[in-house]
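Novice: Fold the following.
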Amino acid sequence: MANPHTALLKLTSIFIFIASAPKLGGSSKTFTLVNYCKETIWPGVTRSDNHSGDGFTLKSGQSTVYTAPDGWSGRIWARTGCNFDSGGNGKCQTGGCGSSMNCSGPGNPPATSADFSLGEIDYYDVSLVNGFNLPIVVKAMNGTGNCSTVGCDGDLRQNCPSELASKDSDKVIGCRSACDVFNTDEYCCRGTYGNPATCLPSNYSKIFKQVCPAAYSFALDDPTSLITCSKADFVVIFCGSRNQTTCSYHDKQVACNRSKGYKAIPQSCGTSAIFYHGMGPAVAKKRGKRALGGEATL
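Specialist: Model prediction:
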């Protein structure tokens, strides 16, 4: 097991300038998507009501802007290891959402997702309920309310339990959920396990929670994972970390600073004895108002 340690990290500044974005009509919200991964990714965006959506290529170090109408509810995630032909047809190692660049369905697990339900109050979260393929961080910019930064502090692929690991040529490319692997009522929160009294964390979900403390690791993770904010635009950072990525927002320009590397995450929860597991929702739902505080410090 790894021991936690602290190291001085050299900051590198990457400035992301918001350019023109596709307009979906009406009052809108801006999502700036930033790729801090070492490799190219293919973000997917789908609506929660019909799973129709978009997809595009985002090279390492690049950013782009996606604009959604007020009231939009949906999911943003990254596809990895994709191979598309000149007609936009192909497949991906993780997060695939059909056979084309534009998504025709939700991302196949394992896939880390950022989920949003927009309105007068915006609800958002990062979810590992469908597994993990890379770290995601979501920051709310210039909003009022809780507006906390959610997501990951490290990369779960580095210490995924072997029985959950999704591999390609012996390389771990994702970490599947216990529900996806074992398909039992206990892990999937079905039947008698489908309520708050019995839908509890498992030793597997605790490992997920160590790496991504502000993310859904099981179905009823709302107190720590579902966040509310008003009048904010959002930054979705792939392969960033909550405590090592800071962003500022002025005159429709986003500037983010990222520290190199991730902090060590101790794998203190063993997996020899498994108890309960919950499968969390893929899209943030409006389940009641949470207490709203001051503006978030970014």
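
Novice: all contacts plus neighbour counts: C-alpha atoms, from now on.
Specialist: Fine.

Novice: in the lengthiest helix in the chain, what counts as buried?
Specialist: With DSSP state H applied, the helix covering the greatest number of residues in the chain is identified as helix 203-211. When neighbours are counted by 16 or more other Cα atoms under 10 Å, the buried residues of helix 203-211 are found to be 203-211.

Novice: what does stretch 43-62 give?
Specialist: Neighbour counts over stretch 43-62 (16+ other Cα under 10 Å) mark 43-48, 51-58, 62 as buried.

Novice: closest to residue 236 among the buried residues of helix 203-211?
Specialist: Nearest to residue 236 among those is residue 211, at 17.6 Å by Cα to Cα.

Novice: just to revisit the earlier point, quick one: the longest helix of the chain to chain centroid distance?
Specialist: For helix 203-211, the gap between its own C-alpha mean and the chain's C-alpha mean amounts to 15 Å (Cα atoms, centre = their mean, to the nearest Å).

Novice: In which helix or strand does the residue nearest to residue 247 when sequence neighbours are not counted reside?
Specialist: With Cα to Cα, 6 or more residues apart in numbering as the criterion, residue 247 has its nearest non-adjacent residue at 4.1 Å, and that residue is residue 256. Assigned by DSSP states H and E, residue 256 belongs to strand 253-259.

Novice: For burial, what's the neighbour tally of the residue nearest to residue 247?
Specialist: By the measure other Cα atoms under 10 Å, the count of residues near residue 256 is 18.

Novice: do the same with residue 184
Specialist: Close neighbours of residue 184, defined as other Cα under 10 Å, add up to 16.

Novice: and for comparison, fold this next one:
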Amino acid sequence: MGKFCCLHILLVLCSSFIAGVYSTATFTFVNKCEFTVWPGILSNAGITPLPTTGFVLQTGEAKTVVAPSSWGGRFWGRTHCTEDSAGKFSCVTGDCGSGKLECAGGGAKPPATLAEFTLDGDAGKDFYDVSLVDGYNLPMLVVPQGGSGLNCSNTGCVGDLNGACPSELRVTSDGGEGVACKSACEAFGKEQYCCSGAFGTPDVCKPSEYSQMFKTACPHAYSYAYDDRTSTFTCVGADYTITFCPSPNTSQKSSSGSSGAQNPGSESNGKSPLDGNMVYEGALEVSGAPRSSTCSHVLGGGIAVVAAIWWLCQLF
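Specialist: Have a look, this model is predicted:
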């Protein structure tokens, strides 16, 4: 009977370790902008928040955050952030309204470039995208590390939409610098731009001249609510690097207003900025270990524990 119990324990442990092999994903945030970025994190409704919901990244810095299996939520970058004499923290773009560095359940105030994730979804796939549906404030690139799948590839928006933003959508700082670009929905509030009301279905809500501008500059990012076909990506077993201002040839505006901007979405070598064969500055320099590598350590430890329990079982 004792050996039966031991065998039962072993089976439970084995299944636990196998289930834990792909139990986490790492997100590594890299700041290649010439200015400070304050990333924000919001978990989806009903999903446990991650250990941090907001932090600071100086130029050239990186930070890794670990997310559990089946986590879902969004990431974005806040810019031009300050703390007043009373200790209230706020940002000109992407502010989450918490009054603190940690967003603590607050989402990004539009306009903001968003990276959206649902881990371990249908058929065990991670679903992810970069969205401009709520507007744009920063170049952003998502690069999967160590994953697999037919649609497991880079996505993002690396062009300077702040420089190309129409005046009716432009958001400026106190100094008059263009720091973000609103969506037409936020700027005008009309149903045809928001895909709401009478325009609440994909058959009726079509790309506007404004969303087409976003799509032309960033062809792999969501430009409006029903832009699914070319904007959703999937991976199995990947970790992810999220880089702000990933290319030296895109917008690198600092707080003082200097710029190294080029045409939106262009690269000096003429290739698509989202060519899966290209290596982007900063995108691969610092990355979380692929889940397969993490798994080998977890599995190795699990085997050692199981072996020890089996040996003890033989004593009874």
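
Novice: Just give the TM-score of the two.
Specialist: Here the TM-score of the superposed chains, computed with TM-score structural alignment, normalised by the length of the first structure as the reference length, equals 0.72; 229 aligned residues with a Cα RMSD of 2.4 Å.

Novice: Just tell me the aligned range of the longest helix of the first structure in the second structure.
Specialist: Under TM-score structural alignment, the alignment places helix 203-211 of the first structure onto residues 209-217 of the second structure.

Novice: what's the mean distance for that stretch versus the first structure?
Specialist: Comparing stretch 209-217 of the second structure with its match in the first structure after superposition yields a mean distance of 1.0 Å (mean Cα distance after the TM-score superposition for the first structure).

Novice: now the longest helix along the second structure: which residue numbers in the first structure?
Specialist: With DSSP H applied, the helix covering the greatest number of residues in the second structure is identified as helix 291-313. Across the first structure, nothing matches helix 291-313 of the second structure (TM-score structural alignment).

Novice: Quick check: closest non-adjacent residue to residue 37 of the first structure.
Specialist: residue 239 (5.0 Å).

Novice: coming back round to it: what about the longest helix of the second structure, distance to the chain center?
Specialist: Here helix 291-313 of the second structure is found 32 Å from its chain centre; the criterion is Cα atoms, centre = their mean.

Novice: Just the buried residues of it, please?
Specialist: Using 16+ other Cα under 10 Å as the burial criterion, the residues of helix 291-313 of the second structure that qualify are 291-292, 294-295, 298-299, 302, 306, 309-310.

Novice: ok, now stretch 185-205 of the second structure?
Specialist: By neighbour count, and taking 16+ other Cα under 10 Å as the criterion, the buried residues in stretch 185-205 of the second structure are 185-186, 192-196, 199, 205.

Novice: Give me the distance between the two termini of that stretch.
Specialist: When the termini of stretch 185-205 of the second structure are compared using Cα to Cα, to the nearest Å, they are 12 Å apart.

Novice: just checking, what residue in the first structure corresponds to residue 155 of the second structure?
Specialist: Under the alignment (TM-score structural alignment), residue 155 of the second structure maps onto residue 150 of the first structure.

Novice: So which residues make contact with the longest helix of the second structure?
Specialist: Residues from elsewhere that reach helix 291-313 of the second structure (Cα atoms under 8 Å, 6 or more residues apart in numbering): 2-3, 6-7, 10, 13-14, 17-18, 20-22, 24-25, 146, 237-239.

Novice: Now intersect those residues with the helices, please.
Specialist: Checking these against DSSP H, those in helices are 2-3, 6-7, 10, 13-14, 17-18, 20.

Novice: most neighbours, which of those?
Specialist: Neighbour counts for these peak at residue 17, which has 20 neighbours (criterion: other Cα under 10 Å).

Novice: and residue 99 of the first structure, what is it in contact with?
Specialist: When contacts are counted by Cα under 8 Å, 6+ apart, residue 99 of the first structure is found next to 89-91.

Novice: longest strand anywhere in the second structure?
Specialist: Of all the segments assigned as strand in the second structure under DSSP state E, the longest by residue count is strand 72-83.

Novice: and the buried residues of stretch 185-205 of the second structure, which of them are in helices?
Specialist: With helices taken from DSSP H, the overlap with these comprises 185-186, 192-194.

Novice: of all those residues, which comes closest to residue 137 of the second structure?
Specialist: residue 186 (13.9 Å).
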